[in-house]
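Engineer: Sequence and computational prediction follow.
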Amino acid sequence: MTDNDTTEETSETRLVEGWQGRYYEDFEVGDVYKHPFGRTVTETDNVWMTNVTMNLNPMHFNEAYAAETEFGERLVDGTFVIALAVGMSVIDISVNATANLGYDRIRHHAPVFHGDTIFAESEVLEKRESSSRDHVGIVTTELRAYNEEGTKVLSMERTPMVLKREYAQPTAARPPGWPEGIGTEPSDGGTDD
């Protein structure tokens, strides 16, 4: 700002609501959500998952063995691909879930290799009220994962129980996962819109 500039700067702290995930009411059958952020699979991902889960198939950890197969190199552990795709979908599907009821019809359509970048999307197949819990509804989606070339590598159905908005009562001061009273509060001069 120069001496000739008469504009005054004012600073007001505002507490602004961010993305809080979808609630049961937000899902519509036929909607497709392309989940943000592709993720490149590393050799470390594969080695850790293979070792942690004690997957003894040499296709995942023995380069000499894998070189002699039809693929010519190690394959990424399929359970890692499942976990990665599910994790990528959480931001759109289950941030507000109280439980995952099932993972069904899991299919590996193509192999995943070290260095592949995985992208995921979910399509809403069905939704219904819970017959035993008033505060949630049940949503079934088809989760699909693709590599950087557009080849589908995974598909599965995923069914979480998702909170209804009226029971969650989301606010800017208390988004999903935040305990009450942590960080900036409306009483600090911010607004809770």
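Structural biologist: Yep, that arrived. Numbers count the residues shown, from 1 in each chain.

Engineer: only C-alpha atoms for contact and neighbour calcs from this point on.
Structural biologist: Noted.

Engineer: so what does the top helix by length along the chain touch, helix or strand wise?
Structural biologist: For the chain, the helix with the greatest residue count under DSSP state H is helix 78-93. Applying 3 or more C-alpha pairs under 8 Å, 6 or more residues apart in numbering; DSSP states H and E, one finds that helix 78-93 contacts helix 43-52, strand 117-129, strand 136-146.

Engineer: next SSE after that helix?
Structural biologist: Later in the chain than helix 78-93, the nearest helix or strand by DSSP states H and E is strand 97-108.

Engineer: just checking, what packs against that next one?
Structural biologist: Right, strand 97-108 is packed against strand 152-163 by 3+ C-alpha pairs under 8 Å, 6+ apart.

Engineer: helix or strand right after the strand it packs on?
Structural biologist: By DSSP H and E, the next helix or strand past strand 152-163 is helix 165-168.

Engineer: Flag every buried residue along that next one.
Structural biologist: residue 165 (16 or more other C-alpha atoms under 10 Å).

Engineer: again, but for stretch 159-176
Structural biologist: 159-165, 172-176.

Engineer: ok, and here's another one to check against it:
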Amino acid sequence: MTDDTTANSDDSPERRLVSGWQGRFFEDFAVGDIYKHPYGRTVTETDNVWFTNLTMNVNPMHFNEAYAAGTEFGERLVDGTFVIALAVGMSVVDISANATANLGYDDVRHHAPVFHGDTIFAESEVLDKRESDSRDHVGIVTTELRAYNQDDELVLSLERTPMVLKRAAAEPSAAAPTGWPAGVGTQPADLD
């Protein structure tokens, strides 16, 4: 009796390198597109305390429960710069995985407080795109990034402008995705 699922079987599938998500390139953006970034992220007390300490933010509203209990919020608030960093990080997969630089963050607005235990979701809308005047291999994309909590309350908005590679300049491939050094992992020659 033979097992038809073995790798040595004539019926076994052909092995091949398949490109994963390579991120968007300049050509992939269109004004008016909205990308709902995958995954929500629940903010923990540890996130807030570590970030507050790392950045030396000495406002007691972020790390002093007794102080915060006496404020209008009745509890500690999550550091606003953490919320910015989290929302921007959530957008990288769709907006700037192929960026060569972030040119600016504008019109940053905190619309509502974020508390420990809130889950943040983010989306970006393409507001503008243009060719770079000084670099042929990139274009400039401006997006509005919006972050919401689990109750659909807008907690943050900002405009973000990265300089994004054009596809021809990046030359993405399954064997050499962004961030991988040449020759690491499975290579086409390994599949023969």
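Structural biologist: In hand now; what should we look at? Keep in mind the model is a prediction, meaning the values are calculated, not measured.

Engineer: Buried deepest among the helices and strands packed on helix 78-93 of structure 1, which one?
Structural biologist: Across these, averaging neighbours per residue (mean count of other C-alpha atoms under 10 Å) puts strand 136-146 on top, at a mean of 24.

Engineer: now residue 93 of structure 1: how far from residue 181 of structure 1?
Structural biologist: 27 Å (C-alpha to C-alpha, to the nearest Å).

Engineer: Give me the more crowded residue out of the two.
Structural biologist: residue 93 (29 against 9; other C-alpha atoms under 10 Å).

Engineer: For the aligned partner of the more buried one in structure 2, which non-adjacent residue is spatially closest?
Structural biologist: Using TM-score structural alignment, the partner of residue 93 of structure 1 in structure 2 is residue 95. Using C-alpha to C-alpha, 6 or more residues apart in numbering and skipping residues adjacent in sequence, the residue nearest residue 95 of structure 2 is residue 24, 6.5 Å away.

Engineer: Alignment lookup: the one you found to structure 1.
Structural biologist: Using TM-score structural alignment, the equivalent of residue 24 of structure 2 in structure 1 is residue 22.

Engineer: I'd assumed its match was in a strand, is it?
Structural biologist: No. Residue 22 of structure 1 is assigned coil when assessed by DSSP: H, G, I helix; E, B strand; the rest coil, not a strand.

Engineer: Count the neighbours of it for me.
Structural biologist: Neighbour tally, residue 22 of structure 1, other C-alpha under 10 Å: 20.

Engineer: how close does it sit to residue 83 of structure 1?
Structural biologist: Residue 22 of structure 1 is 20 Å from residue 83 of structure 1, by C-alpha to C-alpha.

Engineer: Could you do residue 7 of structure 1 as well?
Structural biologist: Residue 7 of structure 1 is 53 Å from residue 83 of structure 1, by C-alpha to C-alpha.

Engineer: who has more neighbours, these two?
Structural biologist: A count of neighbours by other C-alpha under 10 Å puts residue 83 above the other of residue 7 of structure 1 and residue 83, at 11 against 8.

Engineer: Residue 182 of structure 2 touches residue 176, doesn't it?
Structural biologist: Yes. Between residue 182 of structure 2 and residue 176 there is a contact under C-alpha atoms under 8 Å: 6.2 Å.

Engineer: if we look at stretch 19-30 of structure 2, which residues are touching it?
Structural biologist: 93-98, 126, 128-129, 138-141, 164-167, 172-175, 177-178 (C-alpha atoms under 8 Å, 6 or more residues apart in numbering).
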